[in-house]
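Enquirer: No letters, just coordinates:
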């Protein structure tokens, strides 16, 4: 019988049969989501996707347009995305629509597999969310980079892991922040297993880390990016409303109620820092919704590893929140 597993992510992920089932279910999920004509259902196109299509069909390569040279230029202009897509179009003759659909498929597959191997195939249903749809179908460059990071974390070869992470960073520089957050979470989770840390201390350390990141991407963002010559120093996006952020703030509020073993999961620690970043950034009036979208499967995993009865309450609240999301998404 299919059930949702509430096991903690740091425990064993099951044998080969469990992994095969997870892979098969994830493939079916990605294909099904790709088959749905979302743009027709919503009645409008995915704006960012159309920008990518126009750029690749009608504009010159960013390498030629900006006359880039040197590793620093290639990194801060995130050239690898442009290079890979144009190579697939020009060298292999693959249509741009097929390429972008392949990125969407990869993202959906990686998100689904992350949950399925840890919590069973039914947990994949938690991904049927407008945030995931918009991220996978529209925020394609970041979706590709996040997918590479998730794939890298499942690799056993250290060389392959490092190479994949470097690729992800040259596709989207935000991956540097996510990777640093992950490495800190790994180190803290190791400390948790070796020492008897007070639970509230761990919760507030992770939250303080999120508050620091919120400062870096908020009030300090412009000066930091300007100092390294990043092209996004002047970009401004509106923050999420408190009503939109309410569920995620509520989920963060449950963290101090958890037992110590909850914090032994590096993914839970990363998720707590992500929730704290989003919460503090929203209170500062800073856009940080992509922290939720990019780490969405980890946030669902965190919710599924909450202790009772908090987990059941948050699952019910999530379903209500999800219904409201779909309602407003189709308006």
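Expert: All right, it came through fine. What you are looking at is a predicted structure, and each value in this text was computed from that prediction instead of being measured. Numbers count the residues shown, from 1 in each chain.

Enquirer: Every contact and neighbour count from this point should use C-alpha atoms.
Expert: Fine.

Enquirer: so how far is residue 191 from the residue nearest to the spatial centre of the chain?
Expert: The structure's the chain has its C-alpha centroid closest to residue 294; by C-alpha atoms, centre = their mean the separation is 1.6 Å. Noted for residue 294: a distance of 26 Å to residue 191, by C-alpha to C-alpha, to the nearest Å.

Enquirer: Residue 85 now?
Expert: For residue 85, the distance to residue 191 - C-alpha to C-alpha - is 42 Å.

Enquirer: Check residue 271 too.
Expert: Look at residue 271 and residue 191: by C-alpha to C-alpha, they are 17 Å apart.

Enquirer: how near is the residue lying closest to residue 206 once chain neighbours are set aside to residue 121?
Expert: Nearest residue to residue 206, sequence neighbours excluded (C-alpha to C-alpha, 6 or more residues apart in numbering): residue 273, at 5.2 Å. Residue 273 sits 26 Å away from residue 121, going by C-alpha to C-alpha.

Enquirer: neighbour-wise, which of the two wins?
Expert: Neighbours per residue (other C-alpha atoms under 10 Å) separate residue 273 from residue 121, with residue 273 holding more: 29 against 24.

Enquirer: Residue 275 sits in which helix or strand?
Expert: helix 266-283 (DSSP states H and E).

Enquirer: Tell me which other helices or strands that helix touches.
Expert: With contacts defined as 3 or more C-alpha pairs under 8 Å, 6 or more residues apart in numbering; DSSP states H and E, the packing partners of helix 266-283 are helix 174-194, helix 199-217, helix 242-253, helix 289-294, helix 296-304.

Enquirer: what would those look like in TSV with distance to residue 142?
Expert: Shown next, in TSV, are the helices and strands packed on helix 266-283 (distance: least, C-alpha to C-alpha, whole Å):
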stretch	distance to residue 142
helix 174-194	8
helix 199-217	17
helix 242-253	21
helix 289-294	8
helix 296-304	13
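
Enquirer: so which of these is the most packed in?
Expert: Most buried of the helices and strands packed on helix 266-283 by mean neighbour count (mean count of other C-alpha atoms under 10 Å) is helix 296-304; its value is a mean of 23.

Enquirer: Report the inter-axis angle for it versus helix 266-283.
Expert: 100 degrees (axes from the mean of the first three to the mean of the last three C-alpha atoms, to 10 degrees).

Enquirer: The structure to be compared is supplied as follows:
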């Protein structure tokens, strides 16, 4: 391809949603029902030889009456945040109504997977929903239930922000008292929403890249200091380093999205994906643990890496690498 043709392809009008909101909801609901029909906790237990760790802890805490809410005395507003009051309160209220812990956590998984499915179904054909069948997504949904709840609330806030800002703010506040890391996710959201850089350039790739870099710094060398300032109970145990091989693929994805930015950069999911890719890339330098962020924004990752191929039938290499990478994650789960 000549330079002029390459420039013309890069400057082509960006991709757009392919479905209306009602159609997206129906497609996503059907896919979510089919996906959650599989007994994923048992599947992971058979592959790993042990139950999902966080899920098992939550179920024991609910059954034994040992949620933080059950024993901790909240003496300040800050402790309602650092000890995630609303998470324990909600679980205890639902359990007291006679709802089994398994049912509660499964409902969290359904809500989280539905929210991710809506993002993919809005922009991509139905077959691309299969890319959500990924161990990062499913372990987030079924094991890291507190993070999944927080993520679902933030997605709802993002959807309602334009027309119902008071509701969106309320959802963010609830999420904040469900999971301490909510401000870090909000930072990524804000960096994706902000489209001008300090030089006034519109639709700039700089804000999401900077947002990812800052979060990488905060979750890497500064995490212990941040938690200590907040008097968080995990200040001494927070060690979430990820391997460079895991991170290098996402660094490649960052380069890909920057090269395709003129064509895709207007889409919010792409901007969020770039913030996450930046977080992972800078984690090679700063350390940290971007897996949780990748899992939460995995639908945005799918849109960013697949929409160029789905729309223009280009970028087949990136989509192929992503598919191979996902299969490799499943292989590692079974070892």
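Expert: Perfect, thanks for sending it. For clarity, every value in this text was computed on a predicted model and none was experimentally measured.

Enquirer: Superposing both, give me the TM-score.
Expert: The TM-score (TM-score structural alignment, normalised by the length of structure 1) is 0.86; 316 aligned residues with a C-alpha RMSD of 2.5 Å.

Enquirer: picking up where we left off before, can you name the residues that contact the counterpart of the residue nearest to the centre of structure 1 in structure 2?
Expert: Using TM-score structural alignment, the partner of residue 294 of structure 1 in structure 2 is residue 296. Counting by C-alpha atoms under 8 Å, 6 or more residues apart in numbering, residue 296 of structure 2 touches 137, 140, 147-148, 151.

Enquirer: Among those residues, which ones are in helices?
Expert: 137, 140, 147-148, 151 (DSSP state H).

Enquirer: wait, which of those is closest to residue 82 of structure 2?
Expert: residue 147 (14.1 Å; C-alpha to C-alpha).

Enquirer: Contact partners for that closest one?
Expert: 140, 179, 296.

Enquirer: can I get the residues you listed in TSV with distance to residue 37 of structure 2?
Expert: Formatted as TSV, those follow (distance: C-alpha to C-alpha, whole Å):
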residue	distance to residue 37 of structure 2
140	17
179	28
296	21
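
Enquirer: Quick one: map residue 270 of structure 1 onto structure 2.
Expert: Per TM-score structural alignment, the equivalent position to residue 270 of structure 1 in structure 2 is residue 272.

Enquirer: any idea how far the residue lying closest to its match once chain neighbours are set aside lies from residue 84 of structure 2?
Expert: Nearest residue to residue 272 of structure 2, sequence neighbours excluded (C-alpha to C-alpha, 6+ apart): residue 192, at 5.3 Å. To residue 84 of structure 2, residue 192 of structure 2 is 26 Å away according to C-alpha to C-alpha.

Enquirer: ditto for residue 266 of structure 2
Expert: Distance from residue 266 of structure 2 to residue 84 of structure 2, counting by C-alpha to C-alpha: 35 Å.

Enquirer: Can you give me the distance of the residue in structure 1 that residue 244 of structure 2 lines up against to residue 276 of structure 1?
Expert: By TM-score structural alignment, residue 244 of structure 2 lines up with residue 242 in structure 1. To residue 276 of structure 1, residue 242 of structure 1 is 14 Å away according to C-alpha to C-alpha.

Enquirer: surely the residue nearest to residue 206 of structure 1 meets residue 209?
Expert: Yes: with contact defined as C-alpha atoms under 8 Å, residue 273 of structure 1 counts as touching residue 209 (6.1 Å).

Enquirer: isn't residue 272 of structure 1 right next to residue 251, touching?
Expert: No: look at residue 272 of structure 1 against residue 251 with C-alpha under 8 Å: they stay out of range, at 9.1 Å.

Enquirer: Overlap of the contact sets of these two?
Expert: Common neighbours of residue 272 of structure 1 and residue 251, counting by C-alpha under 8 Å, 6+ apart, are absent.

Enquirer: Apart from its neighbours in sequence, what residue is nearest the corresponding residue of structure 2 for residue 279 of structure 1?
Expert: Alignment note (TM-score structural alignment): residue 279 of structure 1 maps to residue 281 of structure 2. Spatially, and ignoring its direct neighbours in sequence, residue 281 of structure 2 is nearest to residue 251 (4.6 Å; C-alpha to C-alpha, 6+ apart).

Enquirer: so what's the one you found up against?
Expert: Contacts of residue 251 of structure 2 (C-alpha under 8 Å, 6+ apart): 277-278, 280-281.

Enquirer: do residue 84 of structure 2 as well
Expert: Contacts for residue 84 of structure 2 (C-alpha under 8 Å, 6+ apart) come out as 176-180.

Enquirer: Just send those residues back as CSV, with secondary structure, neighbour count and distance to residue 77 of structure 2 too.
Expert: Shown next, in CSV, are the contacts of residue 84 of structure 2 (DSSP: H, G, I helix; E, B strand; the rest coil; neighbours: other C-alpha atoms under 10 Å; distance: C-alpha to C-alpha, whole Å):
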residue, secondary structure, neighbour count, distance to residue 77 of structure 2
176, helix, 24, 12
177, coil, 22, 10
178, coil, 26, 14
179, coil, 22, 14
180, coil, 20, 13
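
Enquirer: Looking at the contacts of residue 147 of structure 2, which one is closest to residue 330 of structure 2?
Expert: residue 140 (14.4 Å).

Enquirer: how much space is there between the aligned partner of that closest one in structure 1 and residue 109 of structure 1?
Expert: Under the alignment by TM-score structural alignment, residue 140 of structure 2 pairs with residue 135 in structure 1. According to C-alpha to C-alpha, residue 135 of structure 1 stands 13 Å off from residue 109 of structure 1.

Enquirer: now swap in residue 321 of structure 1 and tell me
Expert: Residue 321 of structure 1 is 24 Å from residue 109 of structure 1, where distance means C-alpha to C-alpha.

Enquirer: Which one's more surrounded, those two?
Expert: Taking other C-alpha under 10 Å, residue 321 of structure 1 and residue 109 do not tie; residue 109 has more neighbours (24 against 16).

Enquirer: Please name the nearest non-neighbouring residue to residue 133 of structure 2.
Expert: Spatial nearest neighbour of residue 133 of structure 2, chain neighbours left out: residue 35 (7.9 Å); criterion: C-alpha to C-alpha, 6+ apart.

Enquirer: That neighbour: what secondary structure?
Expert: Assigned state for residue 35 of structure 2: helix (three-state reduction, DSSP: H, G, I helix; E, B strand; the rest coil).
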